[in-house]
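>>> Pasting the sequence and the predicted coordinates here, then a few questions.
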Amino acid sequence: MAAAETPAEAPAATSALRTYPIAPGVRLNVRSGPGTQYGIVRVLPEGSRVLVYCQTPGTWVSGYYGTSNIWDNISNGEFVSDAYVYTGSDGYIAPRCL
């Protein structure tokens, strides 16, 4: 979950969003863009849950939940590989990022 959400985010816009757990036993790298070539901006601790605002294709990653090129936008300028997030789907579960 984003530590500091902007006040401009209306409750109605976020009410449809739900959180998803990251893979058990994983400390997940959060990157500045949708790929492993982007810098790590922080690390999520084990047991974290994330809001997925939108998703976008990026570099392929093999992780706990398979291999995927889908990257989840969890905050402004913060992305995690969907291969480590349990969404219940191998495909997109949120709108594509613009």
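Sure thing, it's come through. As the structure is a prediction and not an experimental result, all values here were calculated from the model.
>>> From now on I want contacts and neighbour counts done on CA atoms only, so please keep to that.
Noted.
>>> Closest to the centroid, which residue in this protein?
residue 72 (3.3 Å; Cα atoms, centre = their mean).
>>> Which element, helix or strand, includes residue 41?
strand 40-44 (DSSP states H and E).
>>> now that strand, how far from the centre of its chain.
11 Å (Cα atoms, centre = their mean, to the nearest Å).
>>> also this one, for the comparison:
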Amino acid sequence: MVMGSPVAASAATSYPIAPGYSVNVRSGPGTGYSVVRVLPTGSNVPIFCQRPGETVSGPYGTSNIWDNIANGEYVADVYVKTGSDGYVAPRCA
């Protein structure tokens, strides 16, 4: 399945980014990975899968969970309002 196809997009739930934050999207699950783009304030993101990575702190606590929002694009879960401190999507392969 190709990311971004209608089938893949409908399979992921969309979640809001923390109000008032623009969030770096990185090429991997940690701040040592390059920034590929920045999500503007008020963005919503799909979560296709989640994986453990660098532990970071944000408006929703401290966690090592990183959300895969597109092919090769990750955001720290502590900036995404998922309603959970744990995993809300399958683990990335």
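Cool, the structure landed. Note that the structure is a prediction, hence the values are computed from the model and not measured.
>>> And the TM-score, once the two are fitted together?
With the length set by TM-score structural alignment, normalised by the length of structure 2, the two chains reach a TM-score of 0.92; 91 aligned residues with a Cα RMSD of 1.4 Å.
>>> Tell me the buried residues in the strand holding residue 41 of structure 1?
40, 44 (16 or more other Cα atoms under 10 Å).
>>> List the contacts of stretch 13-21 of structure 2.
If you take Cα atoms under 8 Å, 6 or more residues apart in numbering as the criterion, stretch 13-21 of structure 2 is touched by 23, 40-48, 59-60, 79-82.
>>> Repeat that for stretch 82-92 of structure 1.
Stretch 82-92 of structure 1 has contacts (Cα under 8 Å, 6+ apart) with 20-23, 28, 55, 61-72, 93.
>>> Would you mind measuring the gap between the ends of that stretch?
Counting by Cα to Cα, to the nearest Å, you get 9 Å between the two ends of stretch 82-92 of structure 1.
>>> what's that stretch aligned against in structure 2?
Aligned by TM-score structural alignment, stretch 82-92 of structure 1 falls on residues 77-87 of structure 2.
>>> Then stretch 27-41 of structure 1?
Under TM-score structural alignment, the match for stretch 27-41 of structure 1 is residues 22-36.
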